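> Next input, structure requested:
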Amino acid sequence: MGLNTEKRGENVTLAVFYTIVFLLSVPANAMALWVFCHPKNGTSVARVYLTHLAMADMCYVLLLPMRVVYHASAGDWILGEVACRLSGFLFYLNLYCSLYFMTCISFDRFLAVVFPIRSLSWRKTAYAKVVCAILWVTVTVSMAPVLFSKQTIASQLDRNNVTVCQQLYLESPSPRALLSTTVAFTVPLVVLSLSYILILFKLRSAKQQTQSPVHLKAKRMVVLTLVNFLVAFLPYHVHRFIYIVRYNQEDLSDVEVTSLTLGNRVTSALTCVNGVIDPLMYFFLTETYQRTLLKLLGRSKSPRADQYTSPGVDLSSAF
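Okay, the predicted model is just below:
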């Protein structure tokens, strides 16, 4: 009875969590897409990446109702095989596209801050669009096998026959999965870390007595991106690595199996927080997004330039 109550509580908690994230993130990312794609707001390299990041986030959070239905059905996947395959494919597609678009934004900010003049010839919107296209194609091809293999299995839960969608929380404990997880996560981890370390060094070395708007804007970007990375992406990949390594060992106890399974659910759920944190980044860093949101809320804000310049530190055309 205790186990049944625990499972029921877990399902209710996750269903409520996904519902809240869905309700917060969908309008916020929809507004971001409207702002970034509106012709009068202009374009820049950063806006190209931000637009694709918002697209990936939107596609991701639109999948959450399927998870709500799953948990509301007490862990029984009632949506069929096709929906299971699509949910798994789109989950990984948008998860890694979001992660890599964040990485692109970080690298672009690194170039703008550390090499403000030399990087002008590299930081062109045409190049950014090509990078985005390559990322979408690469991740799509990498995750395509999910669409062509059976993903639902019959199981027994609390003496009831249920259908389990393996793409929701079950991880493949294979050496190939370990390698792909390590490579997919290490590249953005290294790029993000080095970019922000060098940005902070550049800001500290800037010869200014007071904190200018460009300094504050850059520091906010670093903090918000790192919070997003630490909350949404790091726990999932660390736990996935532990799961794959530990699950192949023979001395695995029932308690550890239960802990690993729960960890999969929790860290997988945390990844969707990305859809809420990114709009916070848009609000604090993008003047057009901020003004649009305040206007919708009935609060006005005096017009202000969307770009700042500062000797030695250039974030012009940043957002």
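
> only C-alpha atoms for contact and neighbour calcs from this point on.
Noted.

> Can you list the residue ranges for helices in this structure?
Assigned by DSSP state H, the chain shows helices spanning 2-37, 45-61, 64-72, 81-114, 125-143, 166-169, 175-205, 213-228, 234-247, 254-271, 274-285, 287-296.

> out of these, nearest to Lys150?
Of all the helices of the chain, helix 81-114 sits nearest to Lys150, with 7.4 Å by Cα to Cα.

> which other helices and strands contact that closest one?
Helices and strands touching helix 81-114, by 3 or more Cα pairs under 8 Å, 6 or more residues apart in numbering; DSSP states H and E, are helix 45-61, helix 125-143, helix 166-169, helix 175-205, strand 313-314.

> could those be laid out in TSV, adding distance to Asp254 and mean neighbour count?
Listed next are those as TSV, based on distance: least, Cα to Cα, whole Å; neighbours: other Cα atoms under 10 Å:
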stretch	distance to Asp254	mean neighbour count
helix 45-61	33	23
helix 125-143	31	15
helix 166-169	17	18
helix 175-205	22	15
strand 313-314	55	22
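
> Here is a second sequence; please produce its structure as well for comparison:
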Amino acid sequence: MTNAYQIILAKKILKVCLFCIDIWHDLPFAFLLTLNICCKFLFPVSSSCTMVSNISLFPAKPSKDEQAANVDMEAIMENISIILYTLTVVLGITGNSVVIWVAGFKLKPKVTNVWLVNLAIADLIFCFTRVFSLIKKLFYDHWPFGVFLCKFNGFFKYANMFCSVFLLAVISLDRMLCIWHPIFMRRHHKMWTARVVAVCVWIAATVFSSPYFMYRQVYPGKKNLTKCSLEVKEKTEEDNTAKHALYSIRFVCGFLLPFMVILVCYILAGVGIRRTRFSRKSRSLRVLVSLVIAFFVCWAPYHSLLLVKMVDNKNPVLKVWQPLASGMAYFSSCVNPLLYFCMGLEVRGRFRQSLIGIYRRALANVEEQMSTERSMDESITSRYSSAVAPRRSLDVAKI
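All right, here's what the predicted structure looks like:
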């Protein structure tokens, strides 16, 4: 069985090498070959519809009805998920490493940088572990890495989810408090406080993710393929109480409650900005809101299908759309560096900017904007206090 998978992988590598050689020697033919491979990769059809060869870069299972020219939706979603997995590994490792380097070592130590560095660390660890999931996808969900890596991979998958959403909630709460209670935050907005909160977030994420390390198991599947999945032993086959409890905790604590906290905090922050007459569009505010929107857009389909799975785990919708939903959820780990990159990139001289310089400008803008809003709130609060104080003294004198 192992030799068979090695042969499959060797064929895929050989296909890529031949494809690169064709590009180098014959660009017109390479364009047609690229178009053919993309069509076969994204829209698998019957063997009678192929243009160049019967070997595809990522072989897909034929559709059940086996009608000519009938697109296999399940294979399409599987192939798109492989693309998303690959982008997650490549872009996520590169982008999050640069964010950690810039925010952690190139910028001055500030509270906002503590949040961003911890968020990037969680995403970086997650992207490294997605290498195993990518190999699993290429081998048709066969898991050759053993029990420990199966548990470890599942643990970090959900640890990243909980840690990221908790940190986004902390960032939104911190921003709201800085706008509404600037004097209080000026006194308590310290580096050691941010580090303690970050440690608490990691501990909470570890606690919520520990059941997935305990219950993740390797077991034999169909066609002698080894599977790695969540296996909760119940008293009867119909009893899914423990598994439904894990699904409910994941949905409520990992999606619903943090979303409500973030939504309320940013609404209050927006009202506070208008109250202080700071109505100018904030570039950093747009980026922070974009981080939240991107996270929930990527994870919302995953959690929606989770609810479907709780009701009916044999629903055909799961088989078609769950690979795509998982790929979108994984892709969220490399969205944050892309947003930082877009924010730090300037139109003028964009071809002469270094990658580190772009990220340094973006992350510095976030902290600078938050400091500006905090100082404006403090000045307005102090003016209000100075205006109220004489009135109070006059009232006391009259008494």
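
> Among the helices of structure 1, which comes closest to Asp314 of structure 1?
For Asp314 of structure 1, the closest of these is helix 81-114, at 5.2 Å, according to Cα to Cα.

> and the closest one, which stretch of structure 2?
Mapped onto structure 2 using TM-score structural alignment, helix 81-114 of structure 1 covers residues 147-180.

> gap between Thr258 of structure 1 and Lys7 of structure 1?
Applying Cα to Cα, to the nearest Å, the value for Thr258 of structure 1 to Lys7 of structure 1 is 11 Å.

> got it, and Gly298 of structure 1?
When distance is defined by Cα to Cα, Gly298 of structure 1 is 43 Å away from Lys7 of structure 1.

> Between the two, which has more neighbouring residues?
Lys7 (16 against 8; other Cα atoms under 10 Å).

> what sits against the more buried one?
If you count contacts by Cα atoms under 8 Å, 6 or more residues apart in numbering, Lys7 of structure 1 has none.

> Ignoring the adjacent residues along the chain, who's closest to the residue mapped onto Gln322 of structure 2 from structure 1?
In structure 1, the residue equivalent to Gln322 of structure 2 is Asn264, according to TM-score structural alignment. Among residues not flanking Asn264 of structure 1 along the chain, Tyr169 sits closest, at 5.7 Å (Cα to Cα, 6 or more residues apart in numbering).

> is it true that that neighbour touches Gly263?
No - using Cα atoms under 8 Å, Tyr169 of structure 1 makes no contact with Gly263, being 9.2 Å away.

> Figure out which of the helices and strands packed on helix 81-114 of structure 1 is closest to Ala112 of structure 1.
Comparing these against Ala112 of structure 1 with Cα to Cα, the closest turns out to be strand 313-314 (5.8 Å).

> distance between the closest one and the chain's centre?
Its chain's average C-alpha position is 27 Å from that of strand 313-314 of structure 1, according to Cα atoms, centre = their mean, to the nearest Å.

> next one: stretch 236-245 of structure 1
With Cα atoms, centre = their mean, you get 17 Å for stretch 236-245 of structure 1.

> Likewise for stretch 206-217 of structure 1?
Per Cα atoms, centre = their mean, the displacement of stretch 206-217 of structure 1 from the mean C-alpha position of its chain is 29 Å.

> what does stretch 90-106 of structure 1 give?
On Cα atoms, centre = their mean, the centre of stretch 90-106 of structure 1 falls 6 Å from that of its chain.

> What of stretch 139-158 of structure 1?
21 Å.

> what does stretch 267-275 of structure 1 give?
That offset, for stretch 267-275 of structure 1, works out to 7 Å (Cα atoms, centre = their mean).

> Can you give me the buried ones in that stretch?
Residues Thr267, Ser268, Ala269, Leu270, Thr271, Cys272, Val273, Asn274, Gly275 are the ones in stretch 267-275 of structure 1 that count as buried (16 or more other Cα atoms under 10 Å).

> export the residues you listed to TSV and tack on distance to Ala177 of structure 1?
Below are those laid out as TSV (distance: Cα to Cα, whole Å):
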residue	distance to Ala177 of structure 1
Thr267	17
Ser268	16
Ala269	20
Leu270	20
Thr271	18
Cys272	21
Val273	24
Asn274	23
Gly275	25
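
> Which single one of those residues is nearest to Val82 of structure 1?
Nearest to Val82 of structure 1 among the buried residues of stretch 267-275 of structure 1, with distances taken as Cα to Cα, is Ser268, at 20.7 Å.

> Please name the nearest non-neighbouring residue to the closest one.
That would be Tyr236: by Cα to Cα, 6+ apart, it lies 6.0 Å from Ser268 of structure 1.

> who are the neighbours in contact with Arg360 of structure 2?
Val102, Ala103, Lys106, Leu107, Gly344.

> Ranking by neighbours, what's the top pick from those residues?
In terms of neighbours by other Cα under 10 Å, the contacts of Arg360 of structure 2 top out with Ala103 at 24 neighbours.

> Identify the residue of structure 1 aligned to that residue.
By TM-score structural alignment, Ala103 of structure 2 lines up with Phe36 in structure 1.

> So the match of Gln322 of structure 2 is in contact with Arg240, correct?
Yes - Asn264 of structure 1 is within contact range of Arg240, at 7.3 Å (criterion: Cα under 8 Å).

> how close does Ile244 of structure 1 get to Lys301 of structure 1?
Distance from Ile244 of structure 1 to Lys301 of structure 1, by Cα to Cα: 50 Å.

> typo on my end, Val68 of structure 1
On the measure of Cα to Cα, Val68 of structure 1 and Lys301 of structure 1 end up 38 Å apart.

> And these two? Which one has more around it.
The neighbour comparison of Val68 of structure 1 against Lys301 (other Cα under 10 Å) goes to Val68, with 20 against 11.

> Now which residue in structure 2 aligns to the more buried one?
In structure 2, Val68 of structure 1 lines up with Leu134, judged by TM-score structural alignment.

> which residues touch the residue most central in space within structure 2?
Residue closest to the average C-alpha location in structure 2 (Cα atoms, centre = their mean): Ser332, at 2.3 Å. The neighbours of Ser332 of structure 2, taking Cα under 8 Å, 6+ apart as the test, are Ala294, Phe295, Cys298, Trp299.
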